[in-house]
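Enquirer: After the sequence you'll find the predicted model.
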Amino acid sequence: MGLTWKQRVFTALLGAAAVSGLTALLLVLVGTINVLLPPDTKFGIVFDAGSSHTSLFVYQWPANKENDTGIVSQALACQAEGPGISSYASDPARVGESLQGCLEEALALIPKAKHYETPMFLGATAGMRLLSRKNRSQAEDVFAAVSRALGQSPVDFRGAELLTGQDEGAFGWITINYVLGLLVKLPLLWARPGAEQAAGRAGAAPPDLSQNVTVEGTGNPGACIEALRKLFNFSSCDGREDCAFAGVYQPPVQGQFYAFSNFYYTFHFLNLTSKPSLSGANATIWEFCLRPWKLVEASAPPGQDRWLRDYCASGLYILTLLVEGYGFSEETWGGIEFRQQAGGADIGWTLGYMLNLTNLIPAEAPAQGWAQSFGVWAAGVVFVVLTLAATLGAVAVQVFWLQD
């Protein structure tokens, strides 16, 4: 005896439900591909404890690194309140307070869940180098106070370190080549690491820091230049063209150069960052040095009081170093860029320092997941709907059948 029409409908609906369900399952299994999820983000904090002030920088990079070096970008720059940490030599307990404001900004930026794994470092430069030579015990007390204060933060404080002038210059060289995208390809931007730090008093005996010295300015830029020349040992080159000073080898001056840190701040104050001629820069600095002090104070922009007295000597020092030390001329002067930032990051030693430190942080394998194209996903949804409709229809027919 043949099937009734109800049985035939019921059987057809069950078959349709089975086919649709199987098709949806195959689409899910066959159309799914293995994909890499966006990498997690890591953070690092570096304090730049300079002679006149301390700055904090937060850097971030993806957890999966390129060539074992994090793709580091700057996420925050903050200048701490007060002077440099060496100024707290007589009252080290206060040094931690001066760093708290910037540290709180960094902690607010970095997700709380990542605080414990975020490394933090403090690098001290010129001011602490001088204090260490003058009074090592006071310098150690300052570093101890810094370590106690920063060690109480929720991040992974790795310690405070005194950087040499050579390290400071080398990390600055890494920074500028990295932000310009030249660190992983040739040719690298030519630069002279430690231009200001390694050069000061090159070839001369260190000063006696145990004595108190009173310096009175005469407003004579010529006499200032003569005093600056005594900081450099120019005679050791014996007329060699491949020598800068103190017998140090130097290739010919050619190509592009970046001058940053105090070079930039001094020339920015003197409105000399827009590539004027060498003769123009020289005339501007001399005119500023000869200007009466009251006029200098009256014409200075707000916030420059702390450094106003240094710009004359600093400008003359920069000219002496670049022209008589490195051999820049009117023809090559235009190859110097006086910059504070490049590639969205402040130029200095801290980013180069962070790049070096990320090599010590293990890379994480990118997370994996499953994904489908929109077309496959849409088709799967259609077949799931058809499966549900056929199943519900079969159930309705069966109920109707039983009631009949």
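Expert: Thanks, I have it. Just so we're clear, the structure is a prediction, and the values are computed from it rather than from any experiment.
Enquirer: When you work out contacts or count neighbours from here on, use the C-alpha atoms and nothing else.
Expert: OK.
Enquirer: Settle this for me: F157 is touching R148, isn't it.
Expert: No. With contact defined as C-alpha atoms under 8 Å, F157 does not count as touching R148 (10.0 Å).
Enquirer: Below is an additional structure, to be compared with the one above:
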Amino acid sequence: MALLGASGVAGLTALILLLVEAASVLLPADLKFGIVFDAGSSHTSLFLYQWPADKENGTGVVSQALACQVEGPGISSYASDPAQAGESLQGCLEEALVLIPEAQRRKTPTFLGATAGMRLLRQKNSSQARDIFAAVTQVLGRSPVDFWGAELLAGQDEGAFGWITVNYGLGMLVKYSFTGEWIRPPEETLVGALDMGGASTQITFVPGGPISDKSTQADFRLYGSDYSVYTHSYLCFGRDQMLSRLLIGLVQGQEDCAFDGVYQPPVRGQFYAFSNFYYTFHFLNLTSGQPLSTANATIWEFCQRSWKLVEASYPGQDRWLRDYCASGLYILTLLRDGYGFSEETWPTIQFRKQADGIDIGWTLGYMLNLTGMIPAEAPAQWRAQSHSIWVATVVFLVLTLVTVLGAASVQLFWVQD
């Protein structure tokens, strides 16, 4: 009887510890997902993003889960076969769906933004552009996702979202501190963004004073803070469009592609140059912070080589090799004479493909902005014990088991005796 009494006391103690000492613990928030298609002039890419559902000060803390380049050219190239523009997206979409839990797919916002290639096609033939968008909408609309639409992305948005991507990737918008809190770094650390696609180029930065031309101003709110940047997109001044005009002798540009006369404050702060800025200067080995004079000398030295020497020096790069001289000269001229970078400000430009492992472009900036429109979800609660209470509970349960077995053994002994 004494053993049974002891087992009862131990068991009751364990039960009290289990029920009374339990504490509420916040479980990690569920993940939300988003898909963005970047339909550029030369190719289309899919990016899958994810973020905790509880968000941080109204904005998701987004990470890149997948980058997939769609096979084939940009969707504007399918003017004669619009249905193929939609079907070309299927492969990358299926890759993304594999990474999204089935229960989450219908709640995954999916958006396709078309940039300068489709802008030019719409100017040339609006009905062909409509047919392509209709084909893309049909394919993505029947997919098991929350399709938000396919549309032209304004040049200003392309520049502003690219700026968001760069600064977010570098931890300039929000950063996790050593004290375990999300903090906003000083505004002085923000960097500018220089983007160049196949058909357009953009410049975006925080100027040193008020923006006189409000059409070049973009405003947004991220992580509880307001931002105002200067941004402008130059249609027809992307890499491919520039090379096409050079080949047909239109060096001065066209009336609808004017560069001179566009308002721009003086460049200020650090800049990240990506996309074709990076690819061209990476090939020319000019991404290590060389001064303007070195960049100028390197490009001219490359351009003065004979074609046979160039081919022999870079085997296996036939596709783009013939364009690097013209691209290098164009970028040099654009940055120096167009945007106003001097020998003194040139070192502020960093030519990069990624920012802290994140592919730089407008898509992540778009998704960060989008998370502000998606309701947050509070983390689930669970009752749990501290480590010491859990250990004590286990000890009393073991004691209970031992005393019960002991009592049973004694009783069995007396019965057999």
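Expert: It's in. Keep in mind that this is a model prediction, so the values were computed, not measured.
Enquirer: rewinding a little: looking at F157 and R148 of structure 1, which one has more neighbours?
Expert: Under the criterion of other C-alpha atoms under 10 Å, the comparison of F157 of structure 1 against R148 puts F157 first, with 20 against 14.
Enquirer: ok, W377 of structure 1 - how many residues close by?
Expert: When neighbours are defined as other C-alpha under 10 Å, W377 of structure 1 has 16 of them.
Enquirer: Contact partners for it?
Expert: Applying C-alpha atoms under 8 Å, 6 or more residues apart in numbering, we find W377 of structure 1 in contact with L27, V28.
Enquirer: Which position in structure 2 pairs with it?
Expert: When structure 2 is aligned by TM-score structural alignment, the residue opposite W377 of structure 1 is W390.
Enquirer: In three-state terms, label that match for me.
Expert: helix (DSSP: H, G, I helix; E, B strand; the rest coil).
Enquirer: And for A134 of structure 2?
Expert: On the three-state scheme (three-state DSSP), A134 of structure 2 is labelled helix.
Enquirer: That one maps to what in structure 1?
Expert: Using TM-score structural alignment, A134 of structure 2 pairs with A144 in structure 1.
Enquirer: any idea how far its match lies from P92 of structure 1?
Expert: Taken as C-alpha to C-alpha, to the nearest Å, the spacing of A144 of structure 1 relative to P92 of structure 1 amounts to 8 Å.
Enquirer: again with L270 of structure 1
Expert: 35 Å.
Enquirer: Those two: which is more packed in?
Expert: Between L270 of structure 1 and P92, counting by other C-alpha under 10 Å, P92 is the more crowded of the two (21 against 16).
Enquirer: list the contacts for the more buried one?
Expert: Remark: with contacts taken as C-alpha under 8 Å, 6+ apart, P92 of structure 1 is in contact with D141, V142, A145.
Enquirer: out of the residues you listed, who has the most neighbours?
Expert: Most surrounded of these: other C-alpha under 10 Å gives V142, at 26 neighbours.
Enquirer: Next, see which of the contacts of P92 of structure 1 are matched by contacts in structure 2.
Expert: Retained in structure 2 (both residues aligned by TM-score structural alignment, their matches' C-alpha atoms under 8 Å) from the contacts of P92 of structure 1: D141, V142, A145.
Enquirer: Figure out the helix or strand that the spatially most central residue of structure 2 lives in.
Expert: Nearest to the mean C-alpha position of structure 2, counting by C-alpha atoms, centre = their mean, stands L364 at 2.8 Å. Per DSSP states H and E: L364 of structure 2 is located in helix 362-371.
Enquirer: what's that helix aligned against in structure 1?
Expert: Per the alignment by TM-score structural alignment, helix 362-371 of structure 2 matches residues 349-358 in structure 1.
Enquirer: how far apart are the matching stretch and its match in structure 2?
Expert: Here stretch 349-358 of structure 1, set against structure 2 after superposition, deviates by a mean of 0.7 Å using mean C-alpha distance after the TM-score superposition for structure 1.
Enquirer: How far away from the center of its chain is that stretch?
Expert: Distance of stretch 349-358 of structure 1 from its chain centroid, counting by C-alpha atoms, centre = their mean, to the nearest Å, is 7 Å.
Enquirer: cool, and stretch 155-164 of structure 1?
Expert: Counting by C-alpha atoms, centre = their mean, stretch 155-164 of structure 1 is centred 16 Å from the centre of its parent chain.
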